[in-house]
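Participant: requesting a structural model of the entry that follows:
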Amino acid sequence: MGEEISRDYHGERLLVVGVLRGAFMVMADLARHISIPVEFDFMAVSSYGSSTKTSGVVRILKDLDEEIADRHVLLVEDIVDSGLTLDYLLRTLRLRNPSSIELATLLLKEGTRQVPVEARYVGFRIAPEFVVGYGLDFDHLYRNQPYVGGLDEHAR
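Facilitator: All right, here's what the predicted structure looks like:
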């Protein structure tokens, strides 16, 4: 993904925005593979009602520090699942008039979208199972695992 992003934004000023908390590992590793100069910012959102299901209600807990009007923005997420959170974030950020806004995600869960959300850069497409590790959590645990794996029903 890093090479593709570097080619696509060569000669442009790119702001890479990580969606906290889950995307912090993805963003750090992705940044190491982007060969063009970039700036970074973060947003934190909450949308999970229970530990495994989205509530559908999205709250911005930490907004951007940078203005994005007339800027190229790359939103980095750990996983695209229902699409509800990302749809809200993308609509909210588009109201701020960026030159462009695209989505990069480590994982795109197949067959779970409740709203259409397109990711321009996708690391892996996965089956609709609950996964943890590499930034992804269950009840705030397992983010530190150096891999992504399914979470056994009995561990929940």
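Participant: only C-alpha atoms from now on, for both contacts and neighbour counts.
Facilitator: Fine.
Participant: ok, G83 - contacts?
Facilitator: 113-117 (C-alpha atoms under 8 Å, 6 or more residues apart in numbering).
Participant: run the last query once more with 6 Å
Facilitator: G83 makes contact with 113, 115, 117 under the criterion C-alpha atoms under 6 Å, 6 or more residues apart in numbering.
Participant: one more: R32?
Facilitator: For R32, the contact set (C-alpha under 6 Å, 6+ apart) is empty.
Participant: please provide the structure for the following sequence as well, for comparison with the first:
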Amino acid sequence: MPDRPYVIDEMISAKTIAARVEALAADITAHFADTDKLIVVGLLRGSFVFIADLVRELRLPVEVDFLEASSYGNSTQSSREVRILKDLRGEIEGRDVLVVEDIVDTGFTLSHVMHILQGRKPRRLEICALLDKPARREVPIKATWTGFEIPDEFVVGYGIDFAQRNRNLPYIGKVRFTQNAG
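Facilitator: Sure, this is the predicted structure:
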């Protein structure tokens, strides 16, 4: 449990998210209209709610797979090493692949994952991110489709956590640390 009291201020409503997911799915469906099957790769864990809603809106044959990557290092300076904790189950060579991410922040982990996946020779490889924080970018990477561009705020909800809490919120909220959580 977090050791500092905090409150969560709603930033993006569940209704706004649902409308944006529907629009993203329409754009993705049009882009991949000629595919025989789109492999949708969710980056765990934060993307699981987004990917579930997104694939239900896609009007394409889809296969869903997951990859979990972790950047690790001490809390003051990242080692910039990326470990793959869970790899894809299936092959992507010659296939159409959509990587679904919750937040593009520094871009470091996503860039590393995209490099690995590109080496597996997919036919097409695109990115859909729910949130983009361009103010934090350290590596030049941009999603093909982005749900929302947000300022450099610590956010939770809609699958995104703070110390494994708040993933179940139906909206995106900004975490605000307080003296008293009331």
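Participant: could I get the TM-score for this pair?
Facilitator: Once the chains are laid over each other, their TM-score by TM-score structural alignment, normalised by the length of structure 1 reads 0.92; 155 aligned residues with a C-alpha RMSD of 1.9 Å.
Participant: which among the contacts of G83 of structure 1 count as buried?
Facilitator: V117 (16 or more other C-alpha atoms under 10 Å).
Participant: which residue in structure 2 lines up with L75 of structure 1?
Facilitator: Using TM-score structural alignment, the partner of L75 of structure 1 in structure 2 is V99.
Participant: measure how buried that match is and give me the count.
Facilitator: Look at V99 of structure 2: counted by other C-alpha atoms under 10 Å, it has 25 neighbours.
Participant: surely it touches R124?
Facilitator: No: if you go by C-alpha atoms under 6 Å, V99 of structure 2 and R124 don't touch, sitting 10.7 Å apart.
Participant: residues near A104 of structure 1, how many?
Facilitator: 28.
Participant: again, but for H10 of structure 1
Facilitator: Using other C-alpha under 10 Å, H10 of structure 1 is surrounded by 13 other residues.
Participant: so it sits in a helix?
Facilitator: No: H10 of structure 1: not assigned to a helix; according to DSSP: H, G, I helix; E, B strand; the rest coil it is coil.
Participant: which residue in structure 2 lines up with it?
Facilitator: Using TM-score structural alignment as the criterion, H10 of structure 1 maps onto A33 of structure 2.
Participant: ok, now R59 of structure 1?
Facilitator: Checking TM-score structural alignment: R59 of structure 1 goes with R83.
Participant: give me the contact list for the host helix or strand of its match.
Facilitator: Per DSSP states H and E: R83 of structure 2 is located in strand 78-86. Residues outside strand 78-86 of structure 2 that contact it (C-alpha under 6 Å, 6+ apart): 67-71, 73.
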